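In: fold the following, please.
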Amino acid sequence: MFFELIATFAVGIGAAGLALVAGHLSRGRLPRYAAPVVAGIAMLIYAIWSEYTWAERTVNTLPESVEVLVSVEEARFWKPWTYVVPQTTRLMVLDRAGVQTNPAAPSMLLADIYLFGRWAPPVKRPQLVDCVNGARADVSEAALTDPSQAEWMTVGAEDPLIGALCNT
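Out: Sure, this is the predicted structure:
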């Protein structure tokens, strides 16, 4: 967040500098308030661009083995343009490279999902997935040693994690 604030100020200073140069080249035809107005508009445009491209930039930094399962789009009243085009604020991704199976229980999978949120640190959530029953559970020490000890949630085949792991 701090670096985005610095980048926003840098964009504003650069735009103000360009406005000052344009004012000098136009021999004073631009009004004196052009530089701060241009700086403010440039900073607003940069902030909007940064918000809308956050999800794409985040996914591009992840390895090829990662698959986006859920992309949450939201509109906020203090950002009226998001009612026209909602922005992505949260992502749930699956690390396919880390999926593990147990030969004794081939329908039971262990997978890592990562939860990304705008302005929030990423969270790793290991999940047990039961493809036969369409259920999943958060991993705990007890669940790793005995899956029957897990707190299973029956979510069905329409769940993004079940669909991604069990239908392939």
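
In: going by C-alpha atoms from here, please, whenever you check contacts or count neighbours.
Out: OK.

In: how about residue 30: what's its closest non-neighbour residue?
Out: Excluding the flanking residues, the one nearest residue 30 by C-alpha to C-alpha, 6 or more residues apart in numbering is residue 23, at 5.2 Å.

In: ditto for residue 82
Out: residue 75 is the one closest to residue 82 (C-alpha to C-alpha, 6+ apart), at 4.7 Å.

In: now the other sequence, so there's something to compare against:
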Amino acid sequence: MLLEFIAIIAAGFGLGGVVLALNVALRKRLPGWLIPAAAGAGMLAMAIWLEYSWLERARGAFPPEVEVASTNEVRSWYRPWTYVVPLSNRLIAIDHRFERRNPAMPRQVLVRVLLVGRWEPTRQFAAVFDCAGHRRADFMDQVEFEDDGSLRNARWQPLQPDDRVLQAACRD
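Out: The predicted model follows:
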């Protein structure tokens, strides 16, 4: 966050400096308000670029085994450009590095789910996805495995068959 703030300030000084140099080269023929306006435009442009590039930068930070399953797009009145191109501010990813399957329950998979948000700490939890039954059980303290591989004390949440997180978790 601090580095992004510094980048925004630097962009303002940079574009303001370019217009100042242009004004000196033109022997001060540009209006006086143009230099601060250019600095403000540079800061705004950098802030918008940082917001829209967040998703790709977050994806690039993941290892190849982490699959982004879902993103959240927002529109807000104080960012009018988001009505033209929505802004992604959160994502749900499946970490296949920790994927486990029980031979007794081949259509169930235990994976790590990552919840990543802009300006938020990353949260992660384990979940069991029933690929055939289209449901999910979060792996909490009270959940235990039975001898046959089934779950005891699990709270199954039904999912739609086309749920993107379910499809990502069940992908072989």
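
In: doesn't the residue nearest to residue 30 of the first structure lie inside a strand?
Out: No - if the criterion is DSSP: H, G, I helix; E, B strand; the rest coil, then residue 23 of the first structure is helix and not within a strand.

In: how much space separates it from residue 15 of the first structure?
Out: 12 Å (C-alpha to C-alpha, to the nearest Å).

In: tell me which of those two has more neighbours.
Out: For residue 23 of the first structure versus residue 15, neighbours defined as other C-alpha atoms under 10 Å are more numerous around residue 15 (21 against 17).

In: what's the mean deviation for the helix or strand hosting that one versus the second structure?
Out: Per DSSP states H and E, residue 15 of the first structure falls inside helix 2-25. Taken over the aligned residues, the distance from helix 2-25 of the first structure to the second structure averages 1.2 Å (mean C-alpha distance after the TM-score superposition for the first structure).

In: which outside residues touch the strand of greatest length in the first structure?
Out: Identified as the longest strand of the first structure according to DSSP state E is strand 87-102. Applying C-alpha atoms under 8 Å, 6 or more residues apart in numbering, the contact partners of strand 87-102 of the first structure are 51-52, 54-55, 65-75, 107-118, 161.

In: which of those count as buried?
Out: For the contacts of strand 87-102 of the first structure, a burial check counting by 16 or more other C-alpha atoms under 10 Å picks out 52, 54-55, 66-69, 75, 108-117, 161.

In: coming back round to it: packing partners of the helix or strand following the helix holding residue 15 of the first structure?
Out: Proceeding N to C from helix 2-25 of the first structure, the next assigned helix or strand is helix 34-60, under DSSP H and E. Applying 3 or more C-alpha pairs under 8 Å, 6 or more residues apart in numbering; DSSP states H and E, one finds that helix 34-60 of the first structure makes contact with helix 2-25, strand 87-102.

In: helices or strands next to the next helix or strand after helix 34-60 of the first structure in the packing?
Out: Next along the chain after helix 34-60 of the first structure, taking DSSP H and E as the criterion, comes strand 66-74. In terms of contacts (3+ C-alpha pairs under 8 Å, 6+ apart), strand 66-74 of the first structure is packed against strand 87-102, helix 160-166.

In: mean deviation, strand 66-74 of the first structure versus the second structure?
Out: Mean for strand 66-74 of the first structure is 1.1 Å (mean C-alpha distance after the TM-score superposition for the first structure).

In: which stretch of the second structure lines up against that strand?
Out: Strand 66-74 of the first structure corresponds to residues 66-74 in the second structure, going by TM-score structural alignment.

In: what's that stretch in contact with?
Out: 59, 82, 86-97, 164-165, 168.

In: most tightly surrounded among the helices and strands packed on helix 34-60 of the first structure?
Out: strand 87-102 (a mean of 18; mean count of other C-alpha atoms under 10 Å).
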